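> Dropping a prediction and its sequence here:
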Amino acid sequence: MKRLSIYTGIAFMAVALLLSGCVSNKKFRSLQASYDEMRTKEQELSRKYQDTQQQLSAANTRVTSLEDQIASERANVKSLQEALNQCLTSSNQGNVNISKLVDEINASNRYIQHLVNTKNKSDSLNMVLTNRLTRSLSREEMQDVDVQVLKGVVYISLSDNMLYKSGSYEISERAGETLSKIAKIIMDYRDYDVLVEGNTDNVPISQPNIRNNWDLSALRGSSVVQALQEEYGVDPKRLTAAGRGEYNPIASNESESGKTRNRRTQIIITPKLDQFMELIDKAPENGSSTGTADVSSDTTTVSPIRQ
């Protein structure tokens, strides 16, 4: 996407003023240093945003992979159970190693239960986190805060009217108490990463130091990240600031109410990616291969399959 750089504009203005004799060399160097610093910060924010988007996409892919594994293991258990039932009801169908089939069924059961327990644990932690946060918020605060759990991820959506000064990315005094409550929850759940993502409506921004809604949304996300770090002590290694401009709407921008909903900052709390990798890489204790052998007895006890 083609974008006009405000920093280039600042540099040209500084040169023009210097040539006209209105600005001293010292002032010019100060402007040049400010430009370089702002350019560096912009590049760092852009890099972190891209990294976080990739991580979030990978996390969602791994969640889908876990669900697919659960479905596949259930189908495998059903197939093994049917094969075992055929062996038990008909001795003329061949010599099958019932003991090995039982071991495979039990191994699959253990793996399924492990996946289910892990998913339930994650869901339970997310619900506890959500309930703790909503209980800590006052009725007035809940009018500006929306908390949801979607696909194993906690989304805390904050309205810009509460969070920022009008037309600015500076945190308002009104938002301090709400952010302190959210920060406490984040501090209690240290195994989770936090992405702060700014969003705007489609009305162009008109500020001398902000180029467009991309800038505004990224600056707002960065403001919240810095507040969480500097004022509430959240580890900055867990934090990422991002901006999505006007391109992630949740309502139509044709109405004022829709624009109000779209002007929001989301605090997204996600499990660390290495936890997903560890879960996916963990295999059942026994293999899933099949074999044949003589049936040693007519009666076999099979553990019940937990679906």
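Received, thanks.
> use CA for all of it now, contacts and neighbours both
Fine.
> and Gly233, which of the three is it?
With DSSP: H, G, I helix; E, B strand; the rest coil as the basis, Gly233 sits in coil.
> And Ala107, how far from Pro271?
Ala107 sits 27 Å away from Pro271, going by CA to CA, to the nearest Å.
> same check, this time on Gly221
In terms of CA to CA, Gly221 sits 20 Å off from Pro271.
> the more surrounded of the two?
More crowded of Gly221 and Pro271, by other CA atoms under 10 Å: Gly221, with 27 against 20.
> want to compare, so here's the second one:
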Amino acid sequence: MKLNVYLSIALVSLAVFSCVSPKKLEAEKAKYAELGNTYLDLQKRYRDLEDELKRCNNAVDKGKGDMVNLNNQKTALEGQIADLNKQIDYLKANNNTVLNQLKDLSVVTGSQAESIKKSLENIGAKDLYIKDLQGSIARKDSLNMALVMNLKGAIGNLDDKDINIKVDKGVVYVDISDKLLFKSASYEVTDRAKEVLGKVAKVLNAQPEIEFMVEGHTDSLPIRSAGIADNWDLSVKRATTIVRILQDTYGLDPKRMTAAGRSQYSPLMDNSTAEGRAANRRTRIVILPQLDQFFKLLETKK
């Protein structure tokens, strides 16, 4: 009986001591989880190192490729250097040949040396002369552009179809449509003509050294108006009418002006269309180049 009791007590004690407490179990679980996380970190680190190794290998391969390219460039440059050295040797040989030939030539006389010197001086003088001419032309172009801007500013917002200001080959042209200045098939001016001419005259009066020509232009249709013989007659009478207005009304010096008729023979557009004929019926003011000043420039530079 006692034996059975002792055995029971021993078994209960063994069972009690063999059971792990919940607290210790949780601690073990935490340790296991930490080991799992450490394992995952190690795996990630392993993959990162593998990627880094791949990048290093790629960089090495690229470096090898760059080295090959550099070697190719070096080879090409060495070839160019060799070619240049050959050219230098060739030039040296030619120089020696020329020097040997010069030794065989007669010595240049004093008069010949003086002639060569004068020729060089003339070349230098002509070079300066050309530069002066180029500068004069540039100044003239600048003055022409300033004149164009002044004319456009004075005329203001008039329709570009009725009045056109331009520079062509260094000459300033002002084209004014006949409908702004004259009644149809007539050299009698419109009410608006003096407004337009007054604006142009203001700019021309501010440039007293400028000379200009007033040209009358017509279309190709035969004139049918009493007192006018033909388009020649009409174009001349229109030009002289404008010149008189500029002189009598706006005080421009008549010595600065020339009146000319061009009839139908200097058209801007084809006279076969109504649009072309309208463009051709115009009065043109041509700012004349100052040839006398240009010739004076030539004389002073000789």
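The structure has been received and is ready for your questions. Not measured: the values here are computed from a predicted model.
> What lines up with Met172 of structure 1 in structure 2?
If you look again at residue 172 of structure 1, you'll see it is Ser, not Met. The alignment partner of Ser172 of structure 1 in structure 2, by TM-score structural alignment, is Thr190.
> Kindly report the same for Leu133 of structure 1.
Applying TM-score structural alignment, one finds that Leu133 of structure 1 aligns to Leu151 in structure 2.
> what's around its match, how many residues?
Leu151 of structure 2: 19 neighbours (other CA under 10 Å).
> before we move on, what about Lys74 of structure 2?
Per other CA under 10 Å, the neighbour tally for Lys74 of structure 2 reads 12.
> same question, Glu254 of structure 1
Neighbour count for Glu254 of structure 1, taken as other CA under 10 Å: 9.
> swap in Phe294 of structure 2?
13.
> Could you measure from it over to Val172 of structure 2?
Counting by CA to CA, the gap from Phe294 of structure 2 to Val172 of structure 2 is 17 Å.
> Ok, Lys92 of structure 2 next?
Distance, Lys92 of structure 2 to Val172 of structure 2, using CA to CA: 58 Å.
> between these two, which one's more packed in?
Higher neighbour count among Lys92 of structure 2 and Val172: Val172, with 20 against 12, using other CA under 10 Å.
> Tell me who's in contact with the aligned residue in structure 1 for the more buried one.
Correspondence of Val172 of structure 2 to structure 1, assessed by TM-score structural alignment: Val154. Val154 of structure 1 makes contact with Asn126, Thr130, Val147, Gln148, Ile268, Ile269, Thr270, according to CA atoms under 8 Å, 6 or more residues apart in numbering.
> Buried subset of those, written for PyMOL?
Remark: buried members of the contacts of Val154 of structure 1, expressed as a PyMOL selection using 16 or more other CA atoms under 10 Å:
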select buried, resi 126+130+147+268+269+270
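> For Tyr7 of structure 1, state which of the contacts of Val154 of structure 1 is nearest.
When the contacts of Val154 of structure 1 are compared for distance to Tyr7 of structure 1 (CA to CA), Ile268 wins out at 30.1 Å.
> Show me what that closest one aligns to in structure 2.
So Ile268 of structure 1 corresponds to Val286, using TM-score structural alignment.
> where's Thr258 of structure 2, which helix or strand?
strand 257-263 (DSSP states H and E).
> That strand aligns to what range in structure 1?
Taking TM-score structural alignment, strand 257-263 of structure 2 hits residues 239-245 over in structure 1.
> ok, and what's touching stretch 225-239 of structure 1?
179-180, 183-184, 186-187, 192-196, 240-241.
> Now for Pro271 of structure 1: which residues touch it?
Counting by CA under 8 Å, 6+ apart, Pro271 of structure 1 touches Val153, Asp191, Tyr192, Asp193.
> Can you flag the buried ones in those?
Using 16+ other CA under 10 Å, the buried ones in the contacts of Pro271 of structure 1 are Val153, Tyr192, Asp193.
> what separates the match of Ser172 of structure 1 from Asp178 of structure 2, distance-wise?
According to CA to CA, Thr190 of structure 2 stands 10 Å off from Asp178 of structure 2.
> what's the longest helix in structure 2?
In structure 2, taking DSSP state H as the definition, the longest helix is helix 22-104.
> same for that one, what does it pack against?
Using 3 or more CA pairs under 8 Å, 6 or more residues apart in numbering; DSSP states H and E, no helix or strand is in contact with helix 22-104 of structure 2.
> Check which element follows it along the chain.
Next along from helix 22-104 of structure 2, by DSSP H and E: helix 110-155.
> Out of the contacts of Val154 of structure 1, which is nearest to Ser168 of structure 1?
Using CA to CA, the contacts of Val154 of structure 1 come closest to Ser168 of structure 1 at Ile268, 21.9 Å.
> pretty sure that closest one belongs to a strand, no?
Yes: according to three-state DSSP, the state of Ile268 of structure 1 is that of a strand.
> is it true that it touches Lys151?
No: at 11.9 Å, Ile268 of structure 1 does not count as touching Lys151 under the criterion of CA atoms under 8 Å.
> Quick one: map Glu230 of structure 1 onto structure 2.
Taking TM-score structural alignment, Glu230 of structure 1 has Asp248 as its aligned residue in structure 2.
> Please work out how many residues are found near Arg244 of structure 2.
With other CA under 10 Å as criterion, Arg244 of structure 2 counts 16.
> repeat for Gln207 of structure 1
Residues near Gln207 of structure 1, counting by other CA under 10 Å, number 11.
> now the helices: where do they sit in the stretch 201-307 of structure 1?
213-230, 256-262, 273-281 (DSSP state H, counting those that start in this stretch).
> how far away is the residue nearest to the spatial centre of structure 1 from Thr61 of structure 1?
Closest to where the C-alpha atoms of structure 1 average out (CA atoms, centre = their mean) is Thr270, at 4.3 Å. Between Thr270 of structure 1 and Thr61 of structure 1 the computed distance is 13 Å (CA to CA).
> cool, Gln229 of structure 1 as well?
Counting by CA to CA, the gap from Gln229 of structure 1 to Thr61 of structure 1 is 29 Å.
> just to revisit the earlier point, give me the element the match of Val172 of structure 2 is part of.
Per DSSP H and E: Val154 of structure 1 is located in strand 153-159.
> what's the average distance of the helix or strand that comes right after that strand to structure 2?
Counting by DSSP H and E, the element after strand 153-159 of structure 1 in chain order, helix or strand, is helix 160-163. By mean CA distance after the TM-score superposition for structure 1, the fitted helix 160-163 of structure 1 averages 0.8 Å away from its aligned residues in structure 2.
> Which residues outside helix 160-163 of structure 1 are in contact with it?
Around helix 160-163 of structure 1, the neighbours that count as contacts under CA under 8 Å, 6+ apart are Asp144, Ile171, Ser172, Arg174, Ala175, Arg263, Arg264, Thr265.
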